[in-house]
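Colleague: requesting a structural model of the entry that follows:
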Amino acid sequence: MKTIVLSLFFSIFVFSLLNAQNNNVQEIIQQGVELHDAAEYKKAIEKYQEALKIDPKSNQAVYEMSLSYLQLKDYKKASEYSTKVINSNNKELSVGAYAVKSEALAEMDMIDEAIQLLKDGLQRNGDEYLLHFNLALNYYKKRDLDNALTHVKRAIDLDKTHSGAYLLYAYTLNSKKYWVQSIFSFQMFLLLEPDSQRSKNAFEEMLQTMRVKPASDKPVERSFIQQQLMRNQGENNQNASEIPPLSIVDGLNRNFVYSAITHTLDSLTQISENENLYICFKEVNEAILKVLEKENNSSKEGIFWNFYVPFFSYIANSEYYDIYCRYISSSYFPESLAWWKNNPNKARNFIRWFEKGDNPDT
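Modeller: Coordinates of the predicted model:
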């Protein structure tokens, strides 16, 4: 009996000791994460190394370290540590580790290897948003736009809450000369992320795509891709005086859209200079949607006709259309940002309506 009691006491003591050690490791890792989020990447790595001295098998510490090395642009170490996580067969960290390693490989000009790695990751982990998004990004960098579209659409299907996927979708559509479709993918992005630097750049490119603003000699800076590569490929270097592709694509007669744009712009020539660009955007966008709404019918298939057109037409036909235009243009027009600051009640009503529709009490 004494032996049993001593054995039980020892087991409880060891369990308590291990539990305390694990809590200590998690606390140190959390300190590292906070340092990482504050852009103190080297100090974060020191914390993860401290955690690994206590628990050399901590995959969480190794994974977080790979993220910090990635931010430091030490791509070899980011690849090395993410590989350790992949080889550990840790289900919770596997997808993130594949994403880190693929990004590190791509930054080392090993895009084909990054693509193959992500395909392996999909086989191992199943359909995952992050893996499809990274595949789309790498295909986009290779100028394989068809595969980029396939994977970014799948990423959006899997998770419709990530703004970056809509932005990449807009870029890819525009590069494929699907300029009308890209306009509304830009707007989906701006709905989710209206107030960042890349929002401002995206809005600028959208204005050029809508022919509201002429393009400059220097392409608008795009996220995800180096500017020099954009210049070399002639990416996003369009001229508002040139006629865009007007052939019918996926049931969309782009000639009708272009005619609506030019007619609207011609009718707005007398607007005062101060508000000209914002009003042009607002009116041209509404004119495009009226054409698309008229063209949409039960024979049209695909996400553009079944989701984008009804969704944005619903907004355009509501009492909140002007507020919506102010919202998605707040990073670009100072007066739009000022409007949001000066009209908090209207802003809140729009957000409530956007989240709950016409029945705010439900």
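Colleague: for the rest of this, base every contact and every neighbour count on C-alpha atoms.
Modeller: OK.
Colleague: next, work out how far apart the residue nearest to residue 186 when sequence neighbours are not counted and residue 261 are.
Modeller: Nearest in space to residue 186, with sequence neighbours left out and distances taken as CA to CA, 6 or more residues apart in numbering, is residue 170 at 5.5 Å. Between residue 170 and residue 261 the distance is 19 Å, computed by CA to CA, to the nearest Å.
Colleague: looking at those two now, which is surrounded by more residues?
Modeller: residue 170 (28 against 21; other CA atoms under 10 Å).
Colleague: which helix or strand contains that one?
Modeller: Using DSSP states H and E, residue 170 sits within helix 163-175.
Colleague: tell me how far the residue nearest the centre of the chain lies from residue 38.
Modeller: The C-alpha lying nearest the average C-alpha coordinate of the chain belongs to residue 164 (CA atoms, centre = their mean; 0.5 Å). Distance of residue 164 to residue 38, computed by CA to CA: 22 Å.
Colleague: for the spatially closest residue to the residue nearest to the centre of the chain that is not a sequence neighbour, give me its contacts.
Modeller: Counting by CA to CA, 6+ apart, residue 164 lies nearest to residue 189, which is 7.1 Å off, once chain neighbours are set aside. Contact analysis of residue 189 by CA atoms under 8 Å, 6 or more residues apart in numbering lists 163, 164, 165, 166, 167, 199.
Colleague: one more, so I can put them side by side:
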Amino acid sequence: MKTYHQFLLLFIFSAFSLHAFSQNKDDAVTLVKQGIALHDEGKYPEAIAKYQEALKIDPDNINTQYELSYTLCSSGRAKEAIPYLEKLVASNKMAQAYDLLGSTYDDENQFDKAEACYKAGIKAFPDFQRLRFNLALAYLRQKRYPEAETYAIEAIKLEPKHASSQRTYALAALGQNKRLCAMMAFCNFLLLEPQTKRSTEAYEYIDKIFKAGAEQKNILITTDKDKISPISMAEASIAIAALATKAMETQNIGSPQERLSNELKMVFETTAKEGEKQTNKDFFWKYYADYFGKLAQTDNMPAFTRLISLSAYREDNLKWFNENDKQLSALDAWVSGTKREF
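Modeller: You can find the predicted model right below:
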């Protein structure tokens, strides 16, 4: 039988152990914070050392495991991160772990594993947008354009202002020769991200789409990859007939931005009219065609065109914005106040 003295010693020992354990936990948290600060400074080896110390104290801490994995990936040691990430995914407690592991597999040219990881993550965390976006990106790299388009759409629905999802949709559409879809998605991308290297690329794609149509003496911008000629809208194809001819008639009238504004206005209006004939509108018709059709009916087209062509005519467009600040404000108010459907 235990004496009162033994019970007292047991109580004191338990209290001391709990206190020591709590101190150790605090130490681990401090080490992780230090590791994150070192990571942000680009001092990856030092950050990794801090995380490893923290794991010795609290080996099952998922945040520490994730931060260690993230820094390993950032420092070019992705293979070393995989065991930690696989353990995190098995715990099914962190959406970011699925995302980082999927990206790591993809970077290591293990597409099948990446695809399975992303899909498992989507099932476990359906509202985590980045999983759908990165899966779309993985499909795009594989040139599996229909799948890339599908998941890019899902990513856009979860986060409409995510410029990279808009760009991924545009590239997936372009890969299927859906040039109208691509053009409007690139316009949408530039509305969100007008001043980066990617903006220059996006604007060049829009320019190439128009030039391709002009060379054919007709703008053949399709929504169906197998329909390159004017076919009925019932087959989900659209041809903006005679647009190139009209553009050529006015090619020496006004600035390049003004000509582009007129061309886009014709595309937007024509597409919107064709969209009115659609009985079961899909994502493209609701989200892009209807929206840009409404834009074409406003006085905001000049400001819109100047914004999306900023990478091509930076100095000229900045000067225009400086002189037409009210028009830029009006465009911003319209974009903020116009509801979009999916």
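Colleague: contacts for the helix holding residue 170 of structure 1 next, please.
Modeller: 133, 137, 140, 145, 148-149, 152-153, 155-156, 179, 181-186, 188-190, 192-193, 202, 224, 235-236.
Colleague: quick one: the helix or strand just after that helix aligns where in structure 2?
Modeller: Counting by DSSP H and E, the element after helix 163-175 of structure 1 in chain order, helix or strand, is helix 179-192. Counting by TM-score structural alignment, helix 179-192 of structure 1 falls onto residues 179-192 of structure 2.
Colleague: mean shift between the matching stretch and structure 1?
Modeller: Mean deviation of stretch 179-192 of structure 2 relative to structure 1 after superposition (mean CA distance after the TM-score superposition for structure 1): 1.3 Å.
Colleague: figure out how far that stretch is from the centre of its chain.
Modeller: 13 Å (CA atoms, centre = their mean, to the nearest Å).
Colleague: can you give me the buried ones in that stretch?
Modeller: 179-192 (16 or more other CA atoms under 10 Å).
Colleague: closest one of those to residue 299 of structure 2?
Modeller: residue 191 (16.2 Å; CA to CA).
Colleague: ok, residues contacting stretch 96-114 of structure 2?
Modeller: Contacts of stretch 96-114 of structure 2 (CA under 8 Å, 6+ apart): 66, 70, 73, 78-79, 82, 85-86, 88-89, 115, 117-118, 120-121, 130-131, 134, 138.
Colleague: that older thread, so which of the contacts of residue 189 of structure 1 wins on neighbours?
Modeller: residue 165 leads the contacts of residue 189 of structure 1 on contacts (other CA under 10 Å) with 28 neighbours.
Colleague: of all the contacts of residue 189 of structure 1, which two lie farthest apart?
Modeller: Once CA to CA is applied, these give 165 and 199 as the farthest pair, at 13.2 Å.
Colleague: what is the burial count for residue 208 of structure 2?
Modeller: 13.
Colleague: show me what it aligns to in structure 1.
Modeller: Per TM-score structural alignment, residue 208 of structure 2 is aligned with residue 208.
Colleague: that match falls within a strand, correct?
Modeller: No. Residue 208 of structure 1 sits outside any strand when classified using DSSP: H, G, I helix; E, B strand; the rest coil, being helix.
Colleague: roughly how far apart are it and residue 284 of structure 1?
Modeller: For residue 208 of structure 1 relative to residue 284 of structure 1 (CA to CA), the value is 12 Å.
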